[in-house]
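Trainee: give me a 3D structure for the following:
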Amino acid sequence: MTPAQLSSTIVGVLTALSEEGALALPDGVPTEVNVERPRQKGHGDYATNVAMQLAKKAGTNPRALAELIAERLRAADGVAAVEVAGPGFLNVSVEAGAQGRVAAEVVRAGASYGRTEVLAGQRINIEFISANPTGPLHLGHTRWAVLGDAIGRVLDAAGAEVTREFYINDRGVQMNHFADSIIASALGEPKPEDGYAGAYIDDLARQVGEAHPGIFELPADERRAAVRAAGYEVQLREQRETLDAFNTHFDVWFSELSLHESGSVPETLARLKELGHVYEEGGALWMRTTTFGDDKDRVLIKSDGELTYFASDTAYYLNKRERGFDHCIYLLGADHHGYVGRLKAMAACVGDDPAKTLDVMIGQLVKILRDGEELKLSKRAGTIVTLNELAEDIGVDALRYSLARYPADSPLVLDVAEITKASNDNPVYYVQYAHARTCRMLANAADLGMRLPDLEPGAENGFDPALLDHERDGALLRALAEYPRVVASAAELREPHRVARYLEDTASVFNKWYDTKECRMLPQGDEPVSAANEARMALVVATRTVIANGLDLLGVSAPERM
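Mentor: Predicted structure coming up:
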C-alpha cells in the first residue's frame, strides 16, 4: 500500500462518515490526505494528522475525530492496525500483503514509476544559463546547467508540459567587442581594451579564418559584421555541444536579436502605453514598475534613443506568454537579486498576476577546490575554467550529482577529491553503487536460473507479496512507495535536491536490508529457490527501478557495475 493509496482510503472513510451525518465539514471532504512515514520505530508504517487538521472545522476535538476515523479505517482492506496517539495522530500499520504489492507496482510501471499528473495541464517555460555567445560556458554556468535541467525533468515527471529554453544574448555592444577581439587575434594586434582575452579567442580566429578565407581582409565595417556573425556561429555551436555532452538539453534556443528584428519590442512598448504604465521624463521612456512594488521605475528607452535590456526582457516575457506558457521560470545568478522585484513588477505592468505566471529563482555561487586551492575564473583575463574542463576532470556524474543535491539558494563549496573518491562517504558513489549492487544480485540470480515471478494479482504460483514480511522488507517497501510523492514535491517546489536526498536515504535502507540474513534473495548452498526468494527478487528489481529513475531525473547515469 502506497501513501497515495492510504490517502485515498482515508478520504473514502471521511466521505462515508460525512454522508452518514457522523461528520460535518462545511468545506467538504478533502480530495487527499497527507500521509507520511513516521520517524520513530513502533509508530506504524504510516502516520497522518488529518484529524488535527479537520477537527476545528468539524466542531469536535482532534482526538475524538481521530478515534472516529480509526474505527472505520481498521476495517479497510490492507490495514492491519490503527493507533490513535497524542492529541490526535493516526499511526497506521498495513498488512504485509498490502505493503508487498508495492514491489509489483514498481516493477510493472518500470521507467514510468514515480511519474504523476499533479501538474498536468500546465505549460511551463524554464529559462536558464542564457550566457552571452562570446566565450565558452564556465564554472559560473555549471550550477544552473544542472539545476535547470533537473527542474525541467521533475516538472515533466509531474505531468507538466515543459520547454527548456536558452536565451541567447546576441544583441548589444559585447558582440562588437567579441568580433574586435577575434580580428585583433587574427591580425596579431593587441586585444581591444574592452575585448575578450584567452586562448579560446585565438582558436576562434583560426576557425573563422579557415571557414571563411579572406574574411579578415574585408573593409573594416564589413569585416566586423562578418566576423561577428561567423564567430557567433562557432561559439554558439560549441556551447550547444558542451551542454549536450553534459547531459543538459534545450528545446528552444531563443535569440534576443530576433525580438528586435521581428518588431516584438515596439509592439511591447505600444501595449504598455495602452495600459498606462509608461511615461516620459528627461527625454527617456520609463515603465512605472513602482506601482507594483519595485524599488524604482525602470528605463525602457534612454534619452539618446537606445533601448535598454529591460525593454528586451519585457518583450521576451510577453513572447513567452503569447507562445502559450502558463508559467515562466527564470533561473538567475547570485548577482541578479535586484531582478526579482523588477521582473514581477514588469509582469504586473503587462496585466499578469506574477504570483501565478512568474517564478524567479536565484542561485548562489559555487566554489570548487583542488588541493585546498579555489579554482578561479575570469573570461576577460583569459584564466577561464570551462565547463568542459570541469566535466573532464571531475566527471559528468560526480559534478551533476554534487550540484543537484543542494538547494539553489545555498552557497556551495565542493572539493574535487571528495566528490570523485570511490567511497561510501561520497553520495554519488553511494547511490550509484547501490544500483550496481542490485544489478549484480540479479545477474547472480540469473546464473542460478531464478526468474521473476508472475506479478499479476492472483496469478497461480506467482508473486506472493505477503512473503515480504520482515521488518527490513517493510522499511524498503515504504521507501519505494514514497518515491512518487518525493518527485511531485520536488516539482511543485522546484527543488530537485529532494530527489537526491531521497535516493541516499533509500540506498541506506536497501543496504541495511541487504545485510539482513533473514532477507536473503539468493538461496543458500543447495537450497531450492523458494517463493520467498522470488518475492525478494521482485523487491530488488523494484529497488533497481526506483534508483535508476531517480538518477535519471538528476541527469546522472545508473551504472550496472562499479
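
Trainee: all contacts plus neighbour counts: C-alpha atoms, from now on.
Mentor: OK.

Trainee: what are the ranges of the strands in the protein?
Mentor: Taking DSSP state E to define them, one finds strands in the chain at 46-48, 79-85, 89-94, 123-127, 161-168, 252-255, 278-281, 284-287, 298-301, 327-332, 358-362, 366-370, 373-374, 412-415.

Trainee: nearest residue to the middle of this structure?
Mentor: Geometric centre of the chain, nearest residue: residue 151, 2.3 Å, by Cα atoms, centre = their mean.

Trainee: identify the residues contacting that one.
Mentor: Each residue near residue 151 by Cα atoms under 8 Å, 6 or more residues apart in numbering is listed here: 490-491, 494-496.

Trainee: returning to what we had before: reformat the strands of the chain as TSV; add distance to residue 202 and mean neighbour count.
Mentor: Formatted as TSV, those follow (distance: least, Cα to Cα, whole Å; neighbours: other Cα atoms under 10 Å):
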stretch	distance to residue 202	mean neighbour count
strand 46-48	62	22
strand 79-85	70	19
strand 89-94	67	22
strand 123-127	31	23
strand 161-168	22	19
strand 252-255	25	15
strand 278-281	45	15
strand 284-287	40	20
strand 298-301	36	22
strand 327-332	30	20
strand 358-362	34	19
strand 366-370	27	16
strand 373-374	26	12
strand 412-415	31	15
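
Trainee: any chance of those in CSV, with distance to residue 448 too?
Mentor: Shown next, in CSV, are the strands of the chain (distance: least, Cα to Cα, whole Å):
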stretch, distance to residue 448
strand 46-48, 37
strand 79-85, 36
strand 89-94, 33
strand 123-127, 48
strand 161-168, 44
strand 252-255, 49
strand 278-281, 76
strand 284-287, 73
strand 298-301, 72
strand 327-332, 51
strand 358-362, 52
strand 366-370, 46
strand 373-374, 51
strand 412-415, 43
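
Trainee: minimum distance to residue 524: which of the ones you listed has it?
Mentor: Among the strands of the chain, strand 89-94 comes nearest to residue 524, with 29.9 Å by Cα to Cα.

Trainee: for that closest one, which outside residues touch it?
Mentor: When contacts are defined by Cα under 8 Å, 6+ apart, strand 89-94 is touched by residues 1, 38, 43-52, 63, 66, 70, 78-85.

Trainee: now the other sequence, so there's something to compare against:
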Amino acid sequence: MGAAVAAGELPEAPTPAFKIEIPGDVRNGDFACNAAMVGARAFRLPPRRIAEILTARADCAGTPFERLEVAGPGFINFFLSHRYFEDVVLAANQQGADWGRTEFGEGKRVNVEFVSANPTGPMHLGNARGGALGDCLAAALEWAGYQVTREFYVNDAGNQIEKFGDSLSARYLQIFKGEEAVPFPENGYQGEDIRQRAREFADLHGDAFVDSPAQERKKALVDYALPLNIQAMKDAMEKYRIHYDVWFLESQLHESGAVQEVLDKLSALGATYEKDGAIWYKAGEYSLKWGANKRPKAGEGEAQDGPKDEVLVRANGIPTYFAADIAYHYNKLVTRGFDLSIDVWGADHAGHVPRMKGSMDAVGLSGSRLDVVLMQLVKLVRDGQEVRMSKRTGKAVSLVDLLDEVPIDSARFFFNQREPGAQVLFDMDLAVKQDSDNPVYYVQYAHARICSILRALAAEGVTPRPAAQADLSLLTDPAEIELVRHIGYFPEEIVTAAKNYDPARITRYVTDLATLFHKFYTACHVKGEADALQQARLALCTAAKTTIANGLAMLKITVPEKM
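Mentor: The predicted structure follows:
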C-alpha cells in the first residue's frame, strides 16, 4: 500500500482496519482480504480499483504466497505457493512433539483458576465441565507460549464452613440422641456425604463430643471432615487427569493478614465507607466501567444510578467472602506477580464479573488483568431422556459418578466440543460407544489408522525416510493439499484458542483433521506406489499423525496406536 501511495496511485490517507480471513471455498484463495472494501472512503476510489492497484504492486517474493487475485467487488484473494505446503509437512515432521507450539505469549505469567468447588460436598457436573475447560485452556495457553499455573481455590473459611460445621454437628448428635431430638439447621447441607462424615467421626470418637461446647464440637468435626473432603477433590481431579500446581486455601488470606491489608488499601484509596457499623465497598463507582447494568427502579419515580455497593466487613467485624475474593486476586496479581489472572466460573456468576474487575481498579491495579470465562450448564441424556440421578448411587450425578460410567477420554472431549458460552448436551450412550459415531473414537481411530499403515509397510521393509529427503513436490492431489493446508493451520489455531479462551477450537480442529485424513486415505494410496511418491505420502501421514497426537495430548486424551 505504501508503494502505491508513493507512486501517486493512491492518495495519502490512514489505512482503515481490515480483516484477513480463510474463505469458505479455498478454491477462491487460501486467504481473503477486505482492505480495498474498507478503504474505499479513505482513498476515494471504487474498492475494485483499489484492489487492482494493490495487487499490481504486490511482490510475493520471499512470502508463502504464489499470487494475488481480485475477486467480486474488490476482495483480494491470496494463493499459497506449493513450497508453503512442502514446508508445512517438513515442519510437522521435524518439530515432532513440539509441532504447534509458538512464542505468541512471550512467556507472560498466567494464573488459570478453575473448578474451585466448595469443599463441603461432592463435585457436580458443572465442575466436570469446568475441569475439562480450565485444564484444556491452560494447555492451549502453554502451547501458545505463556507460563501457566493451574490453581484450585479452596473456600475453607466463611459462612459455608460455618454451615458445614453446623450440619456435621447436628448429624453427629442425631446418631446418639435421635433425629427427632436434634433439629437439623434450616439452611444446613442435607447430603448423604454429611451423614457419612458424621458417622466416621462417631466411629473414631464415640460420644466423646456429645456434651462438649458447641463450638468445640463443630471445630473437631470440621478439622476431621474438611481435609478428607479436600483430599477427595484432589483424588477426583487426578482421576480426571487434572494436576493443579497450587491448591490455595482461603484461610491463608485471613491468617496471614492479607484480607486486612487489602481492606486498608481500599480505605486509603477512598474506595470504602462506613454505614450501619459495616464497611462498604463503592461498587457503584467502579463496576459500571466493566459492564455492570444499571439497577432497576426501586419505586415509582425513584431511579437508581448504578449497581449496588457491597459490604466488605459486617457490623460484627467479620469480613465477607467478597473481601476475601478481592484479597485473593490481589495476591495473585501483586504478591505472586502474575501478569494475568483467568477465572473459569459458571454463567450464573456473570453479575459478579464487573464487581470483581472493578475491585481491581479500586485497589490500584487494572480490571483488565482479570479475565473471567463464563460457562453454561451441562445436560446429561441417556436414551434421549435427561439424566439427573446416578445409577450407582441413586443420587444427583456427581463428577465421580460420571467418571465411573463413561471413559475419561469421552468426558474430556465431550465437555470441550462447544465454546464455554454454549450449553453442553452430554450423550452418555454416545460417550461409551466404540465406533466412529463417537467423536473421540473417530479422532483416535485416525491416529491408529496411520500407525497401522506404518506398521504394515515396516513389515514389508519400507520405513519413512526423513521428510527433508522426500520429494514433497509430488503431493499435488486435492485430498493431499487439503490435508496439508489443515495441518498448517495448527499453530495459529492454538493461538486463537488461547486468545479467545476457547479450547473447543482444538477439539473441533482435530475432528476436522481426522475427517480430512480419512478422505486422503480413501483417495490416495500409500502402499504400492512408486518409491518417491510413497515416501512423500509417508511424510504426509507422519505429519498428520504428529498433529493429531499433539492435539489430543493438549486435551489429555489418550493417543492409541491400535484400535
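
Trainee: about what we covered before: from residue 414 of the first structure, how far out is the residue nearest to the centre of the first structure?
Mentor: 21 Å (Cα to Cα, to the nearest Å).

Trainee: ok, now residue 348 of the first structure?
Mentor: Plainly put, residue 348 of the first structure is 39 Å away from residue 414 of the first structure if you go by Cα to Cα.

Trainee: re the thing from before, so which of the contacts of residue 151 of the first structure is the closest to residue 167 of the first structure?
Mentor: residue 494 (20.0 Å).

Trainee: on that earlier part again, for residue 533 of the first structure, find the nearest of the strands of the first structure.
Mentor: Of the strands of the first structure, the one closest to residue 533 of the first structure (Cα to Cα) turns out to be strand 89-94, at 21.8 Å.

Trainee: what range does the closest one cover in the second structure?
Mentor: Using TM-score structural alignment, strand 89-94 of the first structure corresponds to residues 75-80 of the second structure.

Trainee: equivalent analysis for stretch 248-265 of the first structure, please.
Mentor: So stretch 248-265 of the first structure sits over residues 242-259 in the second structure, by TM-score structural alignment.

Trainee: just the buried positions in the matching stretch, please.
Mentor: Residues 242, 244, 248, 250, 253-254, 258-259 are the ones in stretch 242-259 of the second structure that count as buried (16 or more other Cα atoms under 10 Å).

Trainee: quick one: which of those is nearest to residue 484 of the second structure?
Mentor: Closest approach between those and residue 484 of the second structure, by Cα to Cα: residue 242, at 32.1 Å.

Trainee: so who does the closest residue to that closest one other than its chain neighbours touch?
Mentor: Nearest-residue entry for residue 242 of the second structure: residue 135, 6.6 Å, with adjacent residues in sequence omitted and distances by Cα to Cα, 6 or more residues apart in numbering. By Cα under 8 Å, 6+ apart, the residues touching residue 135 of the second structure are 114, 150, 242, 555.

Trainee: among those, which lie within helices?
Mentor: In helices, defined here by DSSP state H, there are no members of the contacts of residue 135 of the second structure.

Trainee: what about the helices in the stretch 1-150 of the second structure?
Mentor: Assigned by DSSP state H, counting those that start in this stretch, the helices in the stretch 1-150 of the second structure fall at 2-6, 35-38, 40-43, 47-57, 82-95, 125-143.

Trainee: same list, these, but as a markdown table with distance to residue 307 of the second structure please.
Mentor: Output for those, formatted as a markdown table (distance: least, Cα to Cα, whole Å):
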| stretch | distance to residue 307 of the second structure |
| --- | --- |
| helix 2-6 | 49 |
| helix 35-38 | 39 |
| helix 40-43 | 41 |
| helix 47-57 | 46 |
| helix 82-95 | 52 |
| helix 125-143 | 28 |
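
Trainee: single out the most deeply packed of those helices.
Mentor: Ranked by average neighbour count under the criterion mean count of other Cα atoms under 10 Å, the helices of the stretch 1-150 of the second structure are headed by helix 125-143 at a mean of 26.

Trainee: which part of the first structure matches it?
Mentor: With TM-score structural alignment as the criterion, helix 125-143 of the second structure aligns to 139-157.

Trainee: for ChimeraX, write a command that selects the buried ones of the contacts of residue 151 of the first structure.
Mentor: In ChimeraX syntax, the buried subset of those is picked out as below (16+ other Cα under 10 Å):
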select :490,491,494,495,496
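
Trainee: just the ones of the contacts of residue 151 of the first structure in helices?
Mentor: Short answer: the contacts of residue 151 of the first structure in helices (DSSP H) are 490-491.

Trainee: can you tell me the closest non-neighbouring residue to residue 301 of the first structure?
Mentor: Closest to residue 301 of the first structure by Cα to Cα, 6+ apart is residue 307, at 4.5 Å.
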